[in-house]
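Asker: requesting a structural model of the entry that follows:
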Amino acid sequence: MELFSDMPSDEGLPGAERRRAMIAVMTATTMAVFDGTIVNVALPQISLALNASAGASIWVANSYLLAVAMTLATFASLSGRVGFRGLFTAGLGVFTLASLGCALSSSIGMLIGMRVLQGIGGAAMLSIAPAIHRTVFPNRLLGRILGLNAVLVAASTAIGPVLGGTLLATLGWEWIFAINVPLGIVAVVLSLSAIPDARKPGREPFDIAGALLSAIAMGALIMAADTCSRLSEKGEAHDAALTAAAYGVTALVAGIAFVWDQRRARQPLLPLAMFASGRFSLAALTSLASFVGQGIAFVALPFLFQNAYGYSAFQSALLFTPWPIGIVLVAPHAGRLADRHSPALLSTIGLALFTVGLALLALLPDHAPAWDIAWRTLICGMGFGFFQSPNNREMLSNVAREHNGNASGVLAIVRTFGQCLGAALLGVVISVYTADAMALGETQMNAAQDAQAIRIALWAAVAATALATGVSFSRIRKARASPV
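Answerer: Model prediction:
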């Protein structure tokens, strides 16, 4: 297999070490993706087993996301100090031990605490995983390995709910966390033997102020998004709006202070010089806008399938499956093409197809059969799969190798923030329609109102991905003028 063949001029590691490093990173990625998809399915059972309220059990999911968001930039910067091997292995170890702690939790408070530790370990892994790929593999194979990684994420997303349902039905909720332990042990052993150190020389003072400000800014953004998603709850809209505004102002102030600090710091947490490359900046902006569209669709479609069309939760999961299948079918080919042709052009084509797929979903009839939903979601998956690998390659290959870890952190940050912003926009749309229903004296929205609200949200997703397509198209000429 060419991914593991050696050529005299190759950068990166020898073929056998590449294989071990790839297995370690992809095992860790699978664990993180499974946790994100399985935990949401298990929340009702966890709430019942630990005698917790629905509001408290939601924090089993939110605490993980919050911990990841608040520490991504810090870990991306730390990778240059402690090395890829040390940071990735430590993060993987923390994630694995925290998974065991989650499985052994006897109260909701303990479980939430363990999920915070899981999030910290997950951030250490996810913030530098793409950078490890670039360090381990030569540039001529970067698109291919990123395409393979996209396939893994998509397959894990598709399998996650099924695996979660099986574990919940046969062994109990504890096993959705316990399954990480043997996988984590294998990945730690492989990481210690195969992942390179990639440590930067020098010992400049660590940017503590930047780390704190980035954590505050990202944490406040996530909390603002979470609060916006609850604007539709009866009797809480006013308080939720004020709380969301407070979090938003906090995030804005912390973000401005963070940029100011980065201009002054001797060793900035996130070197702003990276963004001097127009191709890197445009790729990051394109990724952000695309993940806003994806975030809206991922949260909106289950509401559409269940509340408006009357499908069960299991049927909704099956209706969503064509999306990751589309990614699996397309992403490997997109990755290979990106190694030989313009990633900017390929990304633009993929985004255009993704936008068409979202528009087709927004145009679904009132009583859509399963086959009509399936082919539209398949187009979305194929478009996103054709976009993601080339765009990630464009981001990583347009920064200096000493900034690999930072660029990888930016990639993870725009993905996390984009998805959260998408969920927040959906919350705002639903809150508007709920307010209209209450003004008419109704206690809740009917199926037709649900469908209309989701369609409006899907059109917002179309607008986000159309914006991403426009930004992506603008960089094609720049890519032709300065090929990588």
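
Asker: contacts and neighbour counts: CA atoms only from here.
Answerer: Fine.

Asker: how about the nearest residue to Ala448, chain neighbours excluded?
Answerer: By the measure of CA to CA, 6 or more residues apart in numbering, the closest residue to Ala448 outside its immediate chain neighbours is Ala308, 6.5 Å from it.

Asker: next, count neighbours for the one you found.
Answerer: Under the neighbour criterion other CA atoms under 10 Å, Ala308 is assigned a count of 21.

Asker: quick check: it touching Asp450?
Answerer: Yes: look at Ala308 against Asp450 with CA atoms under 8 Å: they come within range, at 5.7 Å.

Asker: for the residue nearest to Ala448, what are its contacts?
Answerer: Contact analysis of Ala308 by CA atoms under 8 Å, 6 or more residues apart in numbering lists 446-448, 450-451.

Asker: closest to Thr434 out of those?
Answerer: Within the contacts of Ala308, proximity to Thr434 (CA to CA) peaks at Asp450, which comes in at 9.1 Å.

Asker: quick one: the closest one and Phe305 touch, right?
Answerer: No: between Asp450 and Phe305 there is no contact under CA under 8 Å: 10.1 Å.

Asker: which parts of the chain are strands?
Answerer: With strands called from DSSP state E, the chain shows none.

Asker: following up with a second sequence; could you model it the same way so I can compare the two?
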Amino acid sequence: MSDQGSHTNTELKHSPWLVLVVLCLGFFMILLDTTIVNVAIPAMSDDLNASLADVLWILNAYILVYAVLLITAGRLGDLYGPRRLFIVGLVVFTAASAACGFAQNPDQLIAFRVLQGVGGALLTPQTLTALTVIFPPDKRGAAFGIWGGVAGIATLAGPVLGGWLVDDFGWRWIFFVNLPVGILALVGAVIVMPDLKLNRRHRLDWVGTVLVTTALFLITFGLIEGQSHDWGEVWGPVTIVEIIVAGVVLLVVFFLHQWATRDGEPLVPYQIFRDRNFSVMNYVAAAIAFGMLGLFLPLTIFLQSVLGLTALQAGLAFAPMSLISMFIAPFAGRLADRTGGKLILFAGLSLFSLGMGILIASSHVDSTRWHLLPGLVVAGVGLGLTFAPLQTVAMRNVEPRMAGAASGIINTTRQLGGVVGSAAVGALLQAQLTDKLAAAARSQTAGLPAEQRQELLGRFGQSAGDLDIGNSAGGITFPPGTPPQVAELATRIFHTGFVDAMRVTLVLPIAVLASGALTVLLVRRRSAGSTPSESFAPEPGGPSVVPGGR
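Answerer: Purely as a prediction, here's the structure:
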């Protein structure tokens, strides 16, 4: 289907850098909510009586809905304009954040997190779409660098701001803080965002949306709930394995459906993947998200529930990595404009993997946050070299008329990597905890009286999916009159078992990050003398946006 004649002309009334500020403010709020929730996990677990399985759903309900709606939201941005979808997304996300703050139990919080995911999905693709269109090719890397720097700021601000709010005001304020940010971004969007209309002839693939949403829900549900159901029956004869297999089958059907409708309006336009760099970057983006979300959940629990740090202290422990990443990202973006970004991205992912490996090797029951500093510094350098080059390489050869679909796809693969990473690492952590806590209990209770020993063995021998991972040492409580040494022993068993489980579990996200680094080597380097502007030349009848505001 031809796109000619389907565009409307638009000129920028404000500097693209001012538009960038507004876009980054909304994007900042989305990322802030992801990192800020992690640091509040122990407090939420204690206050809402949420188990580890509940916590995984609080994290993944948002990411899952966010991920499966991103491509559709990118299409809606093409249809109705990025400005309109950005504003709608802001309103939904901000309102849902207020509702999360008033949640009274895990189920309510999970439901409101779903609404947050809808708002975040509507908003996010519009940022990359607008940046790709309003900035000229020679400035696009710098803009992506700032965009990536915002990710670093959110990574820093989330744990630190969240820790302060949790310690001084309570975990509910990690959601209430979104209100002023959302309102400010909303006012800015109404005033400065251009009304870009890229293609009014897009249609939505509702069959594809239903297929991919159902498939991903089944896979994620199986991973999160597997350990708590011993990977067996869930509803009658239906087992966890059957649920996961059904999800995989539906995912295959989804891709077959996309291929069958490739000449129409599929949810995933396959012609975008003819560009090798874009295809490679989709896997790399997924690997980065898999690694980051997979790493930070166990580490957050480790810092607070094992090392005994407050939420603020735990947030500050991640600050060196975030600060370094924030300052390096814009320079990495400008360097990517000149060199193409391949080697920068490879170095970034390699250093991030190395730094996380150093951090895990430094994690022990008696560690302090200073023992973790070397690994965090190395990881911060790597993270700063990652975001901007990834976007530059991925979007370099994408035509502006496909920017909405492309940004939706790469953001979707990133978030799918995150949701699968969080669910897979959560499942592995639960399995390892079930094994390691029982082993620690057996080895450390040998000298206790039989009754007390059986009490501890019973408590630590249950499925880890039902474990309280708050600040109360695995939720173990004892009746009045219990000797203090028994309670101390229970705490030591929980700490030892958790650290042993965490060290094994985190091998998985580091391995995925390392595979992402190796995949970068498949990127086709920009030929000497070529410029990205050739790939971004607007087609006849395309949008007449004045790049760079000139």
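
Asker: counting neighbours, which of the contacts of Ala308 of the first structure comes out on top?
Answerer: Ala451 (24 neighbours).

Asker: quick one: map that one onto the second structure.
Answerer: Counting by TM-score structural alignment, Ala451 of the first structure corresponds to Val499 in the second structure.

Asker: close enough to count as contact, that match and Asp366?
Answerer: No: using CA under 8 Å, Val499 of the second structure and Asp366 do not qualify as a contacting pair, with a distance of 10.2 Å.

Asker: can you tell me the centre-most residue of the second structure?
Answerer: Nearest to the centroid of the C-alpha atoms of the second structure, with distances taken as CA atoms, centre = their mean, sits Gly418, at 4.7 Å.

Asker: that one matches what in the first structure?
Answerer: Match for Gly418 of the second structure (TM-score structural alignment): Gln419.

Asker: would you check how far apart that match and Leu221 of the first structure are?
Answerer: As for Gln419 of the first structure, its distance to Leu221 of the first structure is 12 Å (criterion: CA to CA, to the nearest Å).

Asker: so how far is stretch 201-215 of the first structure off the chain centroid?
Answerer: Relative to the chain's own centre, stretch 201-215 of the first structure is displaced by 24 Å; criterion: CA atoms, centre = their mean, to the nearest Å.

Asker: residues of it that come out buried?
Answerer: Of the residues in stretch 201-215 of the first structure, those buried by neighbour count under the rule 16 or more other CA atoms under 10 Å are 206-207, 209-211, 213-215.

Asker: what does stretch 34-51 of the first structure give?
Answerer: Judged by neighbour count using 16+ other CA under 10 Å, the buried positions of stretch 34-51 of the first structure are 34-44, 46-47.

Asker: ok, so of those, who is nearest Ala374 of the first structure?
Answerer: Proximity to Ala374 of the first structure was ranked across these by CA to CA; first place goes to Thr37, at 20.0 Å.

Asker: which residues touch that closest one?
Answerer: When contacts are counted by CA under 8 Å, 6+ apart, Thr37 of the first structure touches 157, 160-161.

Asker: also Arg81 of the first structure?
Answerer: The neighbours of Arg81 of the first structure, taking CA under 8 Å, 6+ apart as the test, are 199-200, 203.

Asker: ditto for Phe354 of the first structure
Answerer: 379-384, 465.

Asker: again with Ala317 of the first structure
Answerer: Taking CA under 8 Å, 6+ apart, we find Ala317 of the first structure in contact with 161, 302.

Asker: same deal with Asp33 of the second structure?
Answerer: Taking CA under 8 Å, 6+ apart as the definition, contacts of Asp33 of the second structure comprise 158, 174-175, 178.

Asker: I'd like those laid out as CSV, including distance to Phe86 of the second structure and neighbour count.
Answerer: Putting these into CSV (distance: CA to CA, whole Å; neighbours: other CA atoms under 10 Å) gives the following:
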residue, distance to Phe86 of the second structure, neighbour count
Gly158, 22, 28
Ile174, 22, 27
Phe175, 20, 22
Asn178, 16, 22
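
Asker: adding distance to Lys13 of the second structure, write the residues you listed out as a markdown table.
Answerer: Shown next, in a markdown table, are the contacts of Asp33 of the second structure (distance: CA to CA, whole Å):
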| residue | distance to Lys13 of the second structure |
| --- | --- |
| Gly158 | 33 |
| Ile174 | 35 |
| Phe175 | 34 |
| Asn178 | 28 |
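
Asker: now, which of these lie within helices?
Answerer: In helices, defined here by DSSP state H, the members of those are 158, 174-175, 178.

Asker: ok, of those, which one's closest to Val238 of the second structure?
Answerer: Distances from Val238 of the second structure to those, taken as CA to CA, are shortest for Phe175 (36.5 Å).

Asker: alignment lookup: that closest one to the first structure.
Answerer: Counting by TM-score structural alignment, which is the criterion used here, Phe175 of the second structure corresponds to Phe177 in the first structure.

Asker: same question, Leu128 of the second structure
Answerer: Match for Leu128 of the second structure (TM-score structural alignment): Pro130.

Asker: give me the number of residues near that match?
Answerer: Residues near Pro130 of the first structure, counting by other CA under 10 Å, number 26.

Asker: need the contact list for the match of Phe175 of the second structure.
Answerer: When the contact criterion is CA under 8 Å, 6+ apart, the partners of Phe177 of the first structure are 35, 99-100, 102-103.

Asker: okay, how far is it across stretch 265-279 of the first structure, tip to tip?
Answerer: For stretch 265-279 of the first structure, by CA to CA, the gap between its terminal residues amounts to 25 Å.

Asker: list the contacts of it.
Answerer: Under the contact criterion CA under 8 Å, 6+ apart, stretch 265-279 of the first structure has outside partners 73-74, 77, 204-207, 210-211, 261-263, 280-281, 394-395, 398-399, 403, 406-407, 475, 478-479.

Asker: what lines up with Leu69 of the second structure in the first structure?
Answerer: Aligning on TM-score structural alignment places Leu69 of the second structure opposite Thr71 in the first structure.

Asker: I'd say its match and Gly122 touch.
Answerer: No: distance between Thr71 of the first structure and Gly122: 9.6 Å, which falls outside the contact criterion (CA under 8 Å).

Asker: quick one: map Tyr473 of the first structure onto the second structure.
Answerer: One thing to correct before we go on: residue 473 of the first structure is Phe, not Tyr. Pairing criterion TM-score structural alignment: the partner of Phe473 of the first structure within the second structure is identified as Leu521.

Asker: its match reaches Gly341, doesn't it?
Answerer: No: distance between Leu521 of the second structure and Gly341: 11.2 Å, which falls outside the contact criterion (CA under 8 Å).

Asker: thank you kindly, that will do.
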